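1. The following block contains a protein sequence and its predicted model.
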Amino acid sequence: MPLMLNDEQQMLAEAADGFVRENAPVAHLRALRDRDDERGYDPDLWTRFAQMGFAGVLVDETHGGSGLGAVEAGVIAEALGRTLAPTPYFSTGVLGAHLISALGSEAQREQWLSSIASGEALIAMAIDEHTKHRPQATALGARPSGNGFVLDGSKTFVVDGHVADAVVVLARTSGEAGSAHGLSLFLVDPATSGVGIERTRMVDSHNAARITFDKVQVAGDALIGPLDEGLSALQPTLDTGRACISAHLNGISAECFERTMEYLRTRQQFDRPIGSFQALQHRAAHLFTEIELSRAATLAALQRLDQDADSAAADVAIAKAKAGRVAELAVQEAVQMHGGIGMTDEHDIGLFMKRVRVAQEWLGDAAWHTEALARRHGY
């Protein structure tokens, strides 16, 4: 398949970019940060975002969504990267919507999908328990109790977990920590007795949560997908999230590049634009080619997810690793080419750098995906 957007996808890209730039510029993130907003996002903006059809991009039309695919979800994610707009899009519109659509029971789909598409319900994914992404290391236990389960343990880096209406929890129902087998998924109401939620404000001024589960009783119908094989069933959802985060990182890279090019054209030194200096031209040319390679790798992964999600893991690993490293290069070059002002809070470049640091870690950084790819090829 050609590595380019078709006409409909390009129209969606333009609509998403226009909406985000008009309604959620970087100044919007600054305002939420400066008043230490408890939610970390603007509910009114999220409602309008949903009315545009963006929140339900992965929800089928029967439940009020757009019924589109990973490429379209990635297009929206890239637009959000250009302004750092804080929304529950990744936790709810991508991960939550994809998981419930793919693995949810009919009752779960009826309960949640329409509300996700309309922007009324928020879903959080509680996957990790350590400083690095290691889903196989899950130790949070879920032991049978009556007709349900009792959950004990803790999760960290639960993006939007402090405002979620439901939390999808990866728990160990059998085996030992480190085994891919024996993991199951549960849809938990955060108001359930024994659930403790601590909001954490991340370095990029977005929000996540630490969540503890102290003898939390859930019914049998809280199970999503197969018992003990939850991690393998979860992989297409994680890969969709990873590819969309890659697109988000590409949006950051492109925005930083464009801002830097404008600075090189306007900043004068020795009575000439600094962009006329050959050393800076070489660095800019290198960054441009790296961004284009990253976007191509990401689009290839998104397209593969739409064609055959079960075979997309390698493409996604390449995209996430490449996008993360290129985004790091983009923000570093932007800071350096802006000179000393690039490090000041008055300018936006530092905000992009902080967002890259968080997005890199989310669902596996470049090193994690490089190792996963190497293991897949027998190294």
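-> Yep, it's here.
2. make it CA atoms for all contacts and neighbour counts henceforth
-> Will do.
3. next one: the longest helix along the chain to chain centre, how far?
-> Using DSSP state H to define each element, the chain has its longest helix at helix 230-266. Between the centre of helix 230-266 and the centre of its chain there are 9 Å (CA atoms, centre = their mean, to the nearest Å).
4. Mind giving me the packing neighbours of that helix?
-> Helix 230-266 sits against helix 70-83, helix 97-103, strand 183-188, strand 272-273, helix 278-308, helix 313-337, helix 349-361, with contacts defined as 3 or more CA pairs under 8 Å, 6 or more residues apart in numbering; DSSP states H and E.
5. what angle separates it from helix 349-361?
-> 160 degrees (axes from the mean of the first three to the mean of the last three CA atoms, to 10 degrees).
6. okay, the angle between helix 230-266 and helix 278-308?
-> Using the same axes, to 10 degrees: helix 230-266 against helix 278-308 is 150 degrees.
7. quick revisit: dump the helices and strands packed on helix 230-266 to CSV, plus distance to Asp44 and mean neighbour count.
-> What follows is these, written out as CSV (distance: least, CA to CA, whole Å; neighbours: other CA atoms under 10 Å):
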stretch, distance to Asp44, mean neighbour count
helix 70-83, 16, 26
helix 97-103, 20, 23
strand 183-188, 26, 25
strand 272-273, 42, 13
helix 278-308, 29, 19
helix 313-337, 30, 24
helix 349-361, 23, 21
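8. okay, pairing it with this:
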Amino acid sequence: MDLTLSDEQRLLRESADRFVNETYTADHRRKIANDPLGFSAEIWKQFADLGWLALPIPEAHGGLGGGAIEIGILMEAFGRGLVTEPYLSTVVIGASLISECGTETQKQALLPKIADSSLILAFAHSERQARYDLAKIATTAKKTPDGWRIDGQKTAVLDGNAAGQIVVSARIDGGKIGLFMVPRGAPGLASRDFPRLGGGRACNLELSDVQLPADALLGDGSDALPAIEAAVDRAMAALGAEAVGIMQTLLDQTLEYTKIRKQFGRPLSANQVIRHRLADMAMQCDEARSMALRAALMADAEPVARSRAASGAKAKIGKCARFVAEQSVQLHGAMGVTEELDIGSYFKRLLAFDTLFGGSAHHYRRHAALGGRDVHV
């Protein structure tokens, strides 16, 4: 298998690295940390100008028809810059669900707006009792003479505070799961937003007698659970690439620090024990990068193979990320937890990565169950 990037993919990586290095400075991150939106609307528009928002959208609907590899290239660069723009929620998950479940009319109406940055989406699926089980949905959707009535609660909705529309999953009359487009500010929709660990914002939603028109349901009412599982698997592959970018940055900064930090007249990097720890960090970064790439390559495989690759990557990268983050903080000493350095911010983002869509223990169990085995972690 040839894993060499194409010319177009190399250009994408170079442009993404250049943009992130020039834009996401320490001053920018401090400014965004105090922004109630959680990201820069101006930079989000630049994403559209660069074609990044259109990247995975089909060409028939104003997109570029890119795949999981291209998304991974972008997300790795985003990890290095601690990007907080709602790319995962809007493009990786939201656009994917609309492309998979929506009618042709819905696709034509929504996907071009995502590509030109005029529509931000959020995906409201997680519920308190589910414990990362995508099939456990208690939110209900009941048919009414005028359309639908939605009732339920959703937790940890990424970028829900900024979304123009929220894709809400609900069980239709106690049966199959459907996806509904709920506009922000709909009567009966209550939101409580909060800052996310590592940057960005999320919210908890309460839907009480939310009335929607008949065309708010994505598609023809077929069970949306397979599409949800596919979208979340793609999201985990993208998050894995983002984590790799963060880990590589931590390794690079730690290596540089140990070269200039001196103890007893010698740089820390002259100590053999320190070299061994740096080598272990580099090895963990390479292992994580391989798992993220495998998840991206399997994004279009048949469901069981795709899900096992995604869960395997999430579990392994979670372990690698924690090791690299902890070693980086420790090798920086007290400087690793001060606001003068970005080490603590990268550390927090990796902790958040480990909990999104389930931690390592959950995905070890899921990986085993998909392979017909049982495991206790």
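-> Arrived safely, thanks for sending. Remember, it's a predicted structure, so these values are computed and weren't measured experimentally.
9. Average offset of the longest helix of the first structure relative to the second structure?
-> Compared with the second structure after fitting, helix 230-266 of the first structure has a mean deviation of 0.9 Å; criterion: mean CA distance after the TM-score superposition for the first structure.
10. Distance to Gly53 of the first structure for the helices and strands packed on helix 230-266 of the first structure - can I get that in CSV?
-> Shown next, in CSV, are these (distance: least, CA to CA, whole Å):
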stretch, distance to Gly53 of the first structure
helix 70-83, 10
helix 97-103, 13
strand 183-188, 25
strand 272-273, 43
helix 278-308, 19
helix 313-337, 25
helix 349-361, 24
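11. Show the residue spans covered by the strands in the stretch 1-150 of the first structure.
-> Taking DSSP state E, counting those that start in this stretch as the criterion, the stretch 1-150 of the first structure carries its strands at 123-126, 141-145, 148-155.
12. which one of the ones you listed is the most hemmed in?
-> strand 123-126 (a mean of 27; mean count of other CA atoms under 10 Å).
13. Near Asn34 of the second structure, how many other residues are there?
-> 11 (other CA atoms under 10 Å).
14. so which of the strands of the stretch 1-150 of the first structure comes closest to Trp46 of the first structure?
-> In terms of CA to CA, the element of the strands of the stretch 1-150 of the first structure nearest to Trp46 of the first structure is strand 123-126, at 13.6 Å.
15. Just tell me the aligned range of the closest one in the second structure.
-> Mapped onto the second structure using TM-score structural alignment, strand 123-126 of the first structure spans residues 121-124.
16. dump the residue contacts of the aligned partner of Met281 of the second structure in the first structure.
-> Applying TM-score structural alignment, one finds that Met281 of the second structure aligns to Leu287 in the first structure. Applying CA atoms under 8 Å, 6 or more residues apart in numbering to Leu287 of the first structure gives the contacts Phe257, Val326, Leu329, Ala330.
17. so which of the residues you listed persist in the second structure?
-> On the basis of both residues aligned by TM-score structural alignment, their matches' CA atoms under 8 Å, what survives of the contacts of Leu287 of the first structure in the second structure is Phe257, Leu329, Ala330.
18. residues touching Thr155 of the second structure, list them.
-> Ala124, His125, Ser126, Glu127, Arg128, Cys203, Asn204, Leu205.
19. closest to Phe78 of the second structure among those residues?
-> Closest approach between those and Phe78 of the second structure, by CA to CA: Cys203, at 21.9 Å.
20. Ala138 of the second structure versus that closest one, what's the distance?
-> Using CA to CA, to the nearest Å, we find Cys203 of the second structure at a distance of 18 Å from Ala138 of the second structure.
21. Show me which of these two is the more surrounded one.
-> Set side by side, Cys203 of the second structure and Ala138 show more neighbours around Cys203, with 22 against 19, by other CA under 10 Å.
22. Which position in the first structure pairs with that one?
-> For Cys203 of the second structure, the residue aligned by TM-score structural alignment is Ala209.
23. Look at that match and tell me its secondary structure.
-> strand (DSSP: H, G, I helix; E, B strand; the rest coil).
24. now it, nearest residue through space, not along the chain?
-> Nearest non-adjacent residue to Ala209 of the first structure, counting by CA to CA, 6 or more residues apart in numbering: Arg199, 4.4 Å away.
25. what's the offset of the helix or strand where the one you found lies from the middle of its chain?
-> For Arg199 of the first structure, the element it lies in under DSSP states H and E is strand 195-201. Relative to the mean C-alpha coordinate of its chain, strand 195-201 of the first structure is positioned 19 Å out (CA atoms, centre = their mean).
26. Quick one: work out the angle between that strand and strand 183-188.
-> Strand 195-201 of the first structure runs at 90 degrees relative to strand 183-188, counting by the same axes, to 10 degrees.
27. So which residues make contact with strand 195-201 of the first structure?
-> Gly161, His162, Asn207, Ala208, Ala209, Arg210, Ile211, Thr212, Phe213, Asp214, Val216.
28. ok, and the most crowded of the residues you listed?
-> Gly161 (29 neighbours).
29. counterpart of Ala107 of the first structure in the second structure?
-> So, by TM-score structural alignment, Ala107 of the first structure is matched to Thr105.
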